[in-house]
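Asker: Predicted structure and sequence below. I'll ask about it afterward.
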Amino acid sequence: MAGALDGLVVLDLSRILAGPTCTQMLGDLGATVWKIENPKSKGDDTRAWGPPYVRDVDGNQTDLSAYFMCTNRNKQSVAVDIATPEGQELIRQLAVRADIVVENFKPGGLSKYGLDYEGLKVVHPSLIYCSISGYGQTGPNREKPGYDLMAQGFGGIMSLTGEADGQPMKVGVGIADVMCGMYATIGVLAALRHRDQSGEGQHIDVALVDTQMAWLINEGANFLTSGQLPQRRGNGHPNIVPYEVFGTSDGHVIVAVGNDAQFRRFCDFLGLAELADDVKFSTNPARIENRLELIPQIATRLNDYTMDEVIAGLEAVKVPVGPVNTLDRALGSDQAKARDGVIKMPVESAENGEVSLLGNPLKFSKTPVSYRTSPPRFGEHTEEVLAQLQQTEVT
């Protein structure tokens, strides 16, 4: 089956994580993606962000780091030096044949080459051009470099993350980059809808810091409504108690008590029915006010049980509960297998002929995602793509 974006062409001038997240998503949905890589630096910086790396059949390290592979399947790698007049001309020729350009240079970084939106829309008015940066194309910080950690710090999420008496903490993966890439994808799809209706292209300006602030979600709304700065609570929830991680005798579980009826059943399971009758804990607002008294009592009792006992016992009484899985348990679970959470793709040069990657979570009934090409070696498709250019010019 053809993908939803089959027939569309994306010119990917991005690297690292946010831009490649967007373009891989477009590729998974069926678009052809030309990934432009700098021959002077031997490609995307993340090719060198290892270990681990894929090893070739002789056991030698390749340029396929795990980091690079996580966002670069369904792409064709084309080696072009855009700092040269010849490279700039090739990019212009490719852009004219593309529907979408995605780039993450510093604001104004491509204007000196005539490859910014203003330069390319002259020759391709219906082009959709998405610029990803740290702080956006405007504002006092537009010139500052954008890194995921900086965005998490500036945008506020680190102030909410971590133990109450510990340091502010970043999220364990580059979530500001990833979510920025997701917002960029939404923007591109909306711009495609507009272009299909009007014939007009447009420029999309999306920033790591803007998008990180946008997904502060309930904590952002809590602050804007109350004027009170939220506090770090570790794994605790600002508006629901108990809703956090608890230790057991052999691991950790998540207990997510969403209402007062669930709290009563939870207390009955623990043999602490008196807590549900106590006015200090019988309602969620009361539990929030008295969480420092309540949580230690729950935590002490849960330590008497194993993970499996807690999960089975609370599931039986319909109290939301789940494990804190390590990655081997998460990705090896029956649920992950049933939902194609991990996929395998062939790589001829790889030691065992294939690589394992995380699957795309979107499930379509008519236009499913597809895994057509594995993450490319640097410059692997240069001759193929440039030959297509020449064929188009001849015809």
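Answerer: Received the coordinates, thanks.
Asker: From now on I want contacts and neighbour counts done on CA atoms only, so please keep to that.
Answerer: Noted.
Asker: Doesn't Thr23 belong to a helix?
Answerer: Yes - Thr23: assigned to a helix according to DSSP: H, G, I helix; E, B strand; the rest coil.
Asker: That one against Val33, yeah?
Answerer: Yes - judged on Cα atoms under 8 Å, Thr23 makes contact with Val33 at a distance of 7.0 Å.
Asker: who's more crowded, those two?
Answerer: Between Thr23 and Val33, counted using other Cα atoms under 10 Å, the more crowded position is Thr23 (35 against 25).
Asker: which residues touch the more buried one?
Answerer: 10, 12, 33, 102, 185 (Cα atoms under 8 Å, 6 or more residues apart in numbering).
Asker: how does it look with 10 Å?
Answerer: 10-14, 29, 31-35, 71-75, 100-103, 181-182, 184-185, 188 (Cα atoms under 10 Å, 6 or more residues apart in numbering).
Asker: cool, Ser77 as well?
Answerer: Residues near Ser77 by Cα under 10 Å, 6+ apart: 12, 33-37, 43-44, 375-385.
Asker: try it against this one:
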Amino acid sequence: MPTENNNPPLQGLKVVDLTRVLAGPLCTQILGDFGADIIKVEPPSGDQSRGSGPPFHDGSSSMFYGLNRNKRSIVIDLNSDEGKSQIRQLIRTADVLVHNFKPGTMERWGLSFDDLKEQQSRLIMVAISGFGTDGPLGGTPGYDGSAGAWTGVISANGDQHSGPMRIGLSVVDVSTGLHAAIGVLLALKALERDGVGQYIDMSLYDCAFPLLHPHAANWLYSNVETARSGNQHPTFTPMGVYDTSDDPIYLAVSTDRNFHKLCEILDISHVLEDERFTCMANRAKNRSALIDIINSKLKQEKSEELALKLNKADIPAGAVLSVAQALSHPHAEHRQMVVSVHDQKLLGIPIKLSRTPGRISRLPPNIDADRADILAEMGS
């Protein structure tokens, strides 16, 4: 286990968080997990995700609860002159400002990067939008699904019978939140070197494209689109979700060596002599025939038992668990991916630094809970 250091890596960093819903709050929560002081500025009605339930916890939705720990909350009405003045006061001592308003909104309020950098030349501003400020789609309202639609992410999901399918998780939002946090760290490194801040233009649209692997590379190099493959991998076979006698199992057999091991464990070594399956390219061409053979054997196995047996043979495999099963699994507990803070269970921190690990010191705040302290620090 790592030895905790009293000085987290982002201690002393002050972040003004004007974001709501998912991508922006995830970005700032990551920074807060590693010591940054996150001041969550909310409108009088609160972050709209506070009402995105059920379920609810202490009056706010579980969605809000999962993305806003390690933050302090203050209500500021940016439609008022007083609110705009308070933001400028906050910026005087802040290092980073993150917002995800529609392009043009901050400019209309007189709070653009050019406006604010005049009083704080070291300021780093992150602007998260759906599609950026210009171009054919610039300024278009953006949500995870719409960005996924425009970028091919939804088209790549599903199979030949289902057609394009929405992914069951907000992967574009999460990708954007992660890329935005990386952008802040890069800008901080440049600030350390050059002494001036900068503007970071983040869009859901841009951050969806890195999810298109290997589909994007396949098309860019061959001009041929990868067919939708559903629960199967478009290249490797057998790689995908298969039924067993109880629950599904995921197999990831990406090498000839592992295919030989799989055949031995499933007692189908005769398959190795069949020319249709002697190499990866042949197995891909004859996928249906191979899957029929494998399925007949897998239906005699139990998912978790077989997955562990395959893992011991260095074959990547996993029992397909429900969310409840996954969060309750002993390995999730061992990896501290579900933690208890003040008797409340939260997801843990995936970034495991050995010397300066992250920590969860604050539960998500009630709306305006830290107003007095923040105003006092501003000298108001």
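Answerer: Alright, I've got the coordinates. Everything numeric here is computed off the predicted structure, so don't read it as measured data.
Asker: Report the TM-score for the pair.
Answerer: The TM-score (TM-score structural alignment, normalised by the length of structure 2) is 0.96; 375 aligned residues with a Cα RMSD of 1.3 Å.
Asker: Filter the contacts of Thr23 of structure 1 down to the ones in helices?
Answerer: Members of those lying in helices (criterion: DSSP state H): 181-182, 184-185, 188.
Asker: which stretches of the stretch 1-150 of structure 1 form strands?
Answerer: Using DSSP state E, counting those that start in this stretch, the strands of the stretch 1-150 of structure 1 run over 9-13, 32-37, 53-55, 61-65, 76-79, 100-103, 128-133.
Asker: Please state the offset of the fourth one from the chain centre?
Answerer: Pointing back at strand 61-65 of structure 1 there. From the chain centre to the centre of strand 61-65 of structure 1 is a distance of 22 Å (Cα atoms, centre = their mean, to the nearest Å).
Asker: list the helices and strands it packs on?
Answerer: In terms of contacts (3 or more Cα pairs under 10 Å, 6 or more residues apart in numbering; DSSP states H and E), strand 61-65 of structure 1 is packed against strand 53-55.
Asker: Check the first one too.
Answerer: On a contact count with 3+ Cα pairs under 10 Å, 6+ apart, strand 9-13 of structure 1 meets helix 18-28, strand 32-37, strand 76-79, helix 85-96, strand 100-103, strand 128-133.
Asker: Those: which one's closest to Tyr113 of structure 1?
Answerer: In terms of Cα to Cα, the element of the helices and strands packed on strand 9-13 of structure 1 nearest to Tyr113 of structure 1 is helix 85-96, at 6.6 Å.
Asker: Average offset of the closest one relative to structure 2?
Answerer: Averaged over the aligned pairs, helix 85-96 of structure 1 sits 0.4 Å from structure 2 after superposition, using mean Cα distance after the TM-score superposition for structure 1.
Asker: ok, the counterpart of Gln120 of structure 2 in structure 1 to Ala312 of structure 1 distance?
Answerer: When structure 1 is aligned by TM-score structural alignment, Gln120 of structure 2 is paired with His124. Applying Cα to Cα, to the nearest Å, the value for His124 of structure 1 to Ala312 of structure 1 is 60 Å.
Asker: could you pull out the strands for the stretch 251-380 of structure 2?
Answerer: Ranges of strands within the stretch 251-380 of structure 2 are 317-319, 338-341, 344-347, based on DSSP E, counting those that start in this stretch.
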